[in-house]
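>>> Attaching a predicted model along with its sequence, questions to come.
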Amino acid sequence: MPNLPKSGAVLFAKELPRLATFYERLLSMTIVVAEKDHIVLESDVFQLVLHSLPKQVAKSITITSPPTRRTDVPVKLFFPVPSIADARIKAAALGGRLNPESKEWEARGFRACDGNDPEGNIVQFRENAQVGKMPPNCFPE
C-alpha cells in the first residue's frame, strides 16, 4: 500500500512553537507546515500535527516548570530514538524530562523510558535493546 498517507497523531498544544521545537530537535523531525494555529512535523514514516488549543481551553491550563505530567489521558505516544541517554539530555535542555535510567525497561528487542514533553504530555522513547551492548560496527549474525 505505498500510496497511503503516513501514520501519525494530533497533539493539542498551549505553547505551539515551544512544543514544535521540542519534537523537531529531540526527534530530528522536519517542519513541513507552520501556520498560526498548527505545525506539522514529519519523519520518513510518521507525521505529528501540533494544533493550538482553543483560547478558552488554553487559559484554563497552567504549565508548571518542570511540567506536571498529564497521567489522566487515554493515549501515550512513543517514538524511536538512537539513544535514550542522549534523548534524556536533549529533552531536559528543551523543557521536557525523561525518567532516570533506573526506570528503563526492556521488551521485544527494545529498551524504553517514559518521559514528558514541555506541556506535561507523557511520551515514551525507545531505543534498540542492543544499544551499548556491542562495540561500534559490530552486527549480530
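Here it is on my side, so go on.

>>> Could you use CA atoms for every contact and neighbour count after this?
Noted.

>>> Determine the longest helix present in this protein.
Counting residues, the longest helix in the chain under DSSP state H turns out to be helix 16-27.

>>> ok, residues contacting the next helix or strand after that one?
For helix 16-27, the following helix or strand on the C-terminal side (DSSP states H and E) is strand 30-34. Where contact means C-alpha atoms under 8 Å, 6 or more residues apart in numbering, the residues beyond strand 30-34 that reach it are 24, 39-43.

>>> Take these and keep only those in helices.
Among the contacts of strand 30-34, the ones falling in helices (DSSP H) are residue 24.

>>> Format the contacts of strand 30-34 as CSV; extra columns: neighbour count and distance to residue 80.
Output for these, formatted as CSV (neighbours: other C-alpha atoms under 10 Å; distance: C-alpha to C-alpha, whole Å):
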residue, neighbour count, distance to residue 80
24, 18, 13
39, 19, 21
40, 19, 18
41, 22, 15
42, 20, 13
43, 16, 11
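
>>> Use this one as the comparison:
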Amino acid sequence: MEVKLDTIIFYVKDVQNLKIFYRDNFNLKIIEEDDIWVLLNAGNINIGLHKMGKEYAEKISSNKTNNNVKIVFEVTMPINDAREELISKGIKMKEIKTFENYNYWLCDGTDPEGNVFQLKKRK
C-alpha cells in the first residue's frame, strides 16, 4: 500500500479560538469550516480542528488536551525573531535548542489549549 499523509486532526474544546490562533500566527489558509470543524492548509498537509464531544471535554480538568502530537512549522525567518514575535503576542515559548549533529534549531510553544507546536529553522 502506498499512502500520502493528507491531514492531521486535533479534537479541541474551542474550534474558533484555535482557528484564529493558527490563522493569525502562522498564516494558515482556511479551506473549509462550519460550527464544529475547520480545515487549515499548512503547506503539504492540512490541519483539521474538530470540536471534541461534550463527554470527553468534561473529563479534561485543565486547559490542556494531554495529547502526544506536536505540530512542527519550519520557519523562513531567523528562529530568534520568530520566537520573539510569538512571545510578544503572549504565546508561551520555550528556549531555542538543538542537538549534536542535527542541522536545525528548534523551539517549542503551546497553543491556547495546551497543544505543543515547534518552530524549526535550518542552521
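On my side now, so go ahead. Predicted, not measured: the structure shown is a model, and the values here were computed from it.

>>> ok so, going back, so which of the contacts of strand 30-34 of structure 1 are in strands?
Taking DSSP state E as the definition of strands, these contribute 39-42.

>>> Report the contact partners of residue 50 of structure 2.
The contact partners of residue 50 of structure 2, by C-alpha under 8 Å, 6+ apart, come to 9-12, 15, 36-38.

>>> Are we agreed that it is in a helix?
No. Per DSSP: H, G, I helix; E, B strand; the rest coil, residue 50 of structure 2 lies outside any helix segment and is strand.

>>> Quick one: end-to-end distance for stretch 55-70 of structure 1.
For stretch 55-70 of structure 1, the first-to-last residue distance is 19 Å (C-alpha to C-alpha, to the nearest Å).

>>> circling back: what's the PyMOL line that selects buried ones from the contacts of residue 50 of structure 2?
Buried residues within these, by 16 or more other C-alpha atoms under 10 Å, are selected in PyMOL with:
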select buried, resi 10+11+12+15+36+37+38
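
>>> ok, of the contacts of residue 50 of structure 2, which one's closest to residue 58 of structure 2?
Distance ranking of these against residue 58 of structure 2, using C-alpha to C-alpha, places residue 12 first at 12.0 Å.

>>> I'd say that closest one and residue 56 touch.
No. Contact between residue 12 of structure 2 and residue 56 fails when scored by C-alpha atoms under 8 Å: they sit 10.0 Å apart.
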